[in-house]
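In: Please find the sequence and the predicted model below.
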Amino acid sequence: MRMHGSQLRASGDPYFAHPIEVAGILTEYRMDTAAIVSALLHDVIEDTVATRADIAEKFGEEVAGLVEGVTKLSRLELQSEHARQAENLRKFIMAISRDVRVLVVKLADRLHNMRTLHFIKKPEKRERIARETLDIYAPLARSIGMHRICAELEELSFQYLNPTARDAILRRLEVLRVQQGPAVAVVSGEITSRLEAVGVNARVHGRQKQAYSIWRKLQRKSVAFSQLSDIYAFRVIVPEEDDCYRALGVIHRAWPMVPERFKDYISTPKRNNYRSLHTTIVGPRGMRIELQIRTEAMDRVAEEGVAAHWRYKGKSYGFDAQAAGADGGRDPLINLRHLVQLMEHGGDAEEMVEHAKLEMYLDQVFVFTPKGQLISLPNGAMPLDFAYAVHTDVGDTTVGVKINGELRPLRTVLQNGDVVEVIRGPKPTAPPDWRSLTVTGRARSAIRRHIRLSEREEFVRLGRTAIDQVFARAGRDRAGVSLRPALDRFAFANEEELFAQTGRGEISPVQVLETVFPGLKESERAAAVARVRIEDGHVGRLYIQGGGLTPGVSLHFANCCSPLPGDRIVGILQPHGGGLAVHTIDCPRLAEYEDQDDVWRDLHWTPEAERDTVSRARLSATVRNAPGVLGTVCTLIGEAGGNIANLRMHHRQSDFFDVDFDIDVTGAKHLTHIAAALRACPAVETVERVKG
């Protein structure tokens, strides 16, 4: 209070109210004294005259180290928001790897800031903070198992980033609450009585899925709101681990189970130490019900994560496997150690943020080494992801793979329970096409490290072409113009280095243009930054990179799958000089080339593809036949940033009709966002992307 003095927050409250609230959040998790003291002091180094030495003198080295780790990192004068975010993330994760309490205090700090975000007046600042929270802090909370904080951060961010979709989902949840609310109490009672009848003492309670969780599922699973089976879920809390399996048997005998909806996270815990049984049944009154069955200890770990089993041992603060016992004897920080290894591989800022998100977001599949060691990987992982998860050297020397004893292609998607044996060669090899055969950030960053130097020539060519194109759009000619001002501004030794960094996406061609021609007219600048439409292979070459894209080889987009920026893509070399056909990785036509390894070429989009271009895509929707529905749907597409180029109605019936929308979008991610917005609309039954 003395240090912060008369400082005020945006709400008008005294500033010291904020650290007191942050400390209060940590007391709910029963954190240790040093963590709570650090929460009270976490802003004094940055916002007051106090120094680290002052804190060490008054409160000890342990608290000083924690406060220093939590102190907001100064915003570096780098060239892009991505670079600043990446550098902050890099330093932050390194600090977390030394002491997890740095992260726990920071999460509590961010949670209170999000709870009071509405006091910030500038909408763009609110959106930036919410985006950073959703991209970085919520996934970090999930990765160490702190589900309660993660869920609240996601919900608060969603409120500012997509209020229209959130309001639509909340309205539908309110309708469901009126319709199905009474049934929830009946279901809880029936499950409890069934378990009591066989001597299982259980506590059963229902919960409603949160709006952001529903939104993610609408995006990820391409289903309509009405098809979601787990809007209401029930948690069954029992005393012992054996009771979990007894309860499961009772429930499956009483009500039919929905096939392929059972998961045993007790025998194979998630990487953040989450343990529970999941199943979906067709329960009383025909309701599809998702059940989570767990012990009290498992429930505490699920909600509180690392805070549940972290103790002082000796003179250090860390994971106490002995205290965790049978209900969680695995260090949940293994997730973050993967991120630390990823940081050590280096790479540019955008790559690092992208790979960190990959590590934190994806669901899991469990596979085994030939010796029976369990390896957890993201869903959709392939053999190279497995190889790099075992060890970087194993990944670098991989030449083939056996899955369940049979030789399989490296593009095979691994399934739960597979036994994977890596075939290694004598020396490291990392062909460019390997990047399309991985999904984990760890594998991708290791492969990129190998091929970074070999790609330099391609980046120089891409950068030179991009700069020439922007100059031409602005009515200027690079020939005879000195690029010295740009070399001086960005501290490059020569033009080749400038072209290479532009090709990598570190610098935009528009920045080069504005530096060389500082008196640029607004009309010239507008022409230079206008989005380029990707309609043919000639323009596409500027926004696609890869080992298969060499000068002199023509490129065209396959009509069968209509690739968009952001799609995972591969090239197929056509016979008789037909050039390179670009396909999405899930295109059915690729099955024709399964045994022709020599025609496959790795391709991927440049960072500028989604920022600087626009593409045409098609969505097909089934909507209710009612007045005003088509206008509502078109408005939703416009609010999501899509421009409707054409629409066609067909299969018109008295109750429903189908409509195809041709929409200009910035890429696959933008199209997915639009589709999810439509699925949240009550008048829309189904929405699918049409390829070809």
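Out: Cool, got the structure. Computed from a predicted structure; not experimentally measured. Residues are numbered from 1 along each chain as shown.
In: Every contact and neighbour count from this point should use C-alpha atoms.
Out: Noted.
In: gap between Val690 and Ala617?
Out: According to CA to CA, to the nearest Å, Val690 and Ala617 sit 8 Å apart.
In: Let me fix that, I meant to ask about Gln364.
Out: Gln364 sits 30 Å away from Ala617, going by CA to CA.
In: Which of these two has more residues huddled nearby?
Out: Applying other CA atoms under 10 Å to Gln364 and Ala617 shows that Ala617 carries more neighbours, namely 23 against 16.
In: Give the helix, strand or coil label for Gly325.
Out: With DSSP: H, G, I helix; E, B strand; the rest coil as the basis, Gly325 sits in helix.
In: and it, what does it touch?
Out: Contacts of Gly325 were listed using CA atoms under 8 Å, 6 or more residues apart in numbering, and none were found.
In: and what of the one 5 residues further on?
Out: Shown here is Arg330, whose contacts under the criterion CA under 8 Å, 6+ apart are Asn273, Ala321.
In: buried set for the helix or strand hosting Ala389?
Out: In this structure, Ala389 sits in helix 383-390 according to DSSP states H and E. Residues of helix 383-390 classed as buried by neighbour count (16 or more other CA atoms under 10 Å): Pro383, Leu384, Asp385, Phe386, Ala387, Tyr388, Ala389.
In: The second one: what's it in contact with?
Out: Yep, that's Leu384 we're talking about. Gly395, Thr398, Leu410, Leu437, Thr438, Ala443.
In: tell me the contacts of the closest residue in space to Ile281 that isn't next to it in sequence?
Out: With sequence-adjacent residues excluded and distances taken as CA to CA, 6 or more residues apart in numbering, Ile281 is closest to Met257, at 4.3 Å. By CA under 8 Å, 6+ apart, the contact set of Met257 is Thr279, Thr280, Ile281, Val282.
In: helix/strand/coil for the first one?
Out: Secondary structure for Thr279, judged by three-state DSSP, is strand.
In: put this beside the first:
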Amino acid sequence: KKEELIERFGAPVATLVDGLSKLEKIEFQSQIEVQAENFRKMLLAMARDVRVILVKLADRLHNMRTLGAMSPEKKRRIARETMEVYVPIAHRLGLNNIYRELQDLSFSHLYPMRYKTLSKAVRAARGNRREVVSKILESVKNTLAAAGIQAQVFGREKTLYGIYRKMRNKHLTFSQVLDVYGFRIVVDSFANCYVALGTLHALYKPMPGKFKDYIAIPKLNGYQSLHTTLIGPYGTPVEFQVRTQDMHRVAESGVAAHWLYKNAEGSLTDLQQRTHAWLQSLLDIQKQTGDSAEFLEHVKVDLFPDSVYVFTPKSKIIALPRGATALDFAYTIHTDIGDQTIAAKINHEQAPLRTELRNGDIVEIITSPTSRPSPNWLTFVRTGKARSAIRHHLRTVNLFESIDLGKRLLSQAMAGLKLDPELPDHLAERLLNESSAKSLDELYADIGVGKRMAALVARHILALVEDASPPLPPPE
């Protein structure tokens, strides 16, 4: 009971447990509805207190570790749900330790034979790699020490699912994926990240186009590191990640690493602000969607990890999912901006609203107070926020138009029967009771979309006036 939890563990813990337990007490017609509604409730609980999802992810990790006794079909169902829902959330919040383990556990239950085959191949390959790994480690440590940089250098293991995904998506062989060596360097200061990078580039030749600065522009989940790929001993590609200890802590634990900590001024950290903005967007999408399945559809789009970074005309950085368009950018700025968009400029040149954005683009949106969303926009927008806002507007506008049309049709039909189109309250109340409509607007909307015939409703009103009403036919 919640009272016992409060007594033993305090009110905050009791609230978290209560929030989690409510997720389990739902009954639905189908498994899809169960997943969609649970997902919606979980994300809305997370939007109010992010610790709810931290506990839920820990619970799911424990469940995935203990699936042994279940039937293969149930294992696959739970693993698929984990891969589609919990893995993207862990990634979005930067919980990389949990993210990697959930991925590998899900992989092992979804594709047990592929998992075993890859696992055996990786164990065999490790022995062959030791000489190269040792040579690179020693060389890098000595070079950094000679440059006066205090650093920890680690070999970085690829996860089995990461290997499998790269083989499948890039059509590579096992040896091609494993022939890329990975290392992580943790230094003592922000400035030394860049000094260490220069030292590495002097040691080994960099591969063109393989450098990324996630320190200057962090990923959406707060991840910061310098990434570079170099040509190492024997001509083998070597990937390096360079970061500080604080960056490493966030890279491994994400939002959990410092959610409860504030910076020196007492304000939220940059990661907390971005997470707050994402959680707020969940609430915005929830307000604009009709049901749980639609909510799930919109939010899943925004959980994909690949991002593109663009600029406003005032040089503010905006992060969007890869494939996002100029119109998605408009809705990211504000729903009203998106709704009133008439044109876009990308890098100071006119561009169609459907134009996909690329890293570094400067995007300017042109609006008009009379502009309204078009149904065609749904064919190219990418973000959940844009899709839900457009659908919400179209539903609202269509409803108003249906009400207006239905009211005019009924007025015409009533005029033909010499009836006053303005119904007295007592007649309106009887009409609603006998028609099963919740309001006159609902009745008008039904007429407007053809669910009810205006002539039949008018004749029923005439019968009410004459106090001899036959049953009103239900909507078709």
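Out: That came through fine. Values in this document were obtained by computation on a predicted structure and should not be read as measured data.
In: How alike are these chains, TM-score-wise?
Out: The TM-score (TM-score structural alignment, normalised by the length of structure 2) is 0.78; 403 aligned residues with a CA RMSD of 2.8 Å.
In: Please say which position in structure 2 the residue nearest to Ile281 of structure 1 maps to.
Out: For Met257 of structure 1, the aligned position in structure 2 is Pro206, judged by TM-score structural alignment.
In: Its match and Leu226 of structure 2, how far apart?
Out: In terms of CA to CA, Pro206 of structure 2 sits 13 Å off from Leu226 of structure 2.
In: all helices of the stretch 201-350 of structure 1, in order?
Out: Taking DSSP state H, counting those that start in this stretch to define them, one finds helices in the stretch 201-350 of structure 1 at 211-221, 241-254, 296-304, 321-324, 334-344, 349-361.
In: Distance from the helix or strand encompassing Leu405 of structure 2 to the middle of the chain?
Out: If you go by DSSP H and E, Leu405 of structure 2 is part of helix 384-416. What separates the centre of helix 384-416 of structure 2 from the centre of its chain is 31 Å, taken as CA atoms, centre = their mean, to the nearest Å.
In: same for it, what does it pack against?
Out: Counting contacts by 3 or more CA pairs under 8 Å, 6 or more residues apart in numbering; DSSP states H and E, helix 384-416 of structure 2 packs against helix 270-288, helix 292-302, helix 326-333, helix 335-339, helix 440-448, helix 454-465.
In: Gly290 of structure 2 corresponds to which position in structure 1?
Out: Gly290 of structure 2 maps onto Gly347 in structure 1, by TM-score structural alignment.
In: Which of the contacts of Leu384 of structure 1 are buried, as a ChimeraX select command?
Out: Selection of the buried residues among the contacts of Leu384 of structure 1 in ChimeraX, burial being defined by 16+ other CA under 10 Å:
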select :395,398,410,437,438,443
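In: want to throw the contacts of Leu384 of structure 1 into CSV with distance to His82 of structure 1?
Out: CSV is the format used below for the contacts of Leu384 of structure 1 (distance: CA to CA, whole Å):
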residue, distance to His82 of structure 1
Gly395, 28
Thr398, 33
Leu410, 32
Leu437, 25
Thr438, 23
Ala443, 21
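In: so which of the contacts of Leu384 of structure 1 comes closest to Glu303 of structure 1?
Out: The closest of the contacts of Leu384 of structure 1 to Glu303 of structure 1 turns out to be Ala443 (CA to CA; 30.1 Å).
In: The counterpart of that closest one in structure 2 and Phe190 of structure 2, how far apart?
Out: Matched by TM-score structural alignment, Ala443 of structure 1 corresponds to Ala386 in structure 2. In this view, Ala386 of structure 2 and Phe190 of structure 2 are 37 Å apart by CA to CA.
In: My guess is Ala56 of structure 1 contacts Glu68. True?
Out: No. Checked against CA atoms under 8 Å, the pair Ala56 of structure 1 and Glu68 is beyond contact range at 10.3 Å.
In: which one of those two has more residues nearby?
Out: In terms of neighbours (other CA under 10 Å), Glu68 is the more surrounded of Ala56 of structure 1 and Glu68; the figures are 22 against 15.
In: In structure 2, what residue corresponds to that one?
Out: Match for Glu68 of structure 1 (TM-score structural alignment): Asp18.
In: Confirm its match sits in a helix?
Out: Yes. Applying three-state DSSP, one finds Asp18 of structure 2 inside a helix.
In: so who does Glu240 of structure 1 touch?
Out: Taking CA under 8 Å, 6+ apart, one finds Thr295 in contact with Glu240 of structure 1.
In: hmm, try it at 10 Å
Out: By CA atoms under 10 Å, 6 or more residues apart in numbering, Glu240 of structure 1 lies in contact with Val200, Asn201, Arg294, Thr295, Glu296, Ala297, Met298, Asp327.
In: Look up how far Glu296 of structure 1 lies from it.
Out: 8 Å.
In: Please apply the same query to Leu41 of structure 1.
Out: 34 Å.
In: one step back: buried ones in the helix holding Leu405 of structure 2?
Out: For helix 384-416 of structure 2, by 16+ other CA under 10 Å, it's 384-394, 399-400, 402-414.
In: quick one: the longest strand seen in structure 1 aligns where in structure 2?
Out: In structure 1, assigned by DSSP state E, the strand with the most residues is strand 613-624. Alignment note (TM-score structural alignment): strand 613-624 of structure 1 is unmatched in structure 2.
In: which helices and strands does that strand pack with?
Out: Counting contacts by 3 or more CA pairs under 10 Å, 6 or more residues apart in numbering; DSSP states H and E, strand 613-624 of structure 1 packs against strand 532-533, helix 629-639, strand 643-650, strand 656-665, helix 668-679, strand 684-690.
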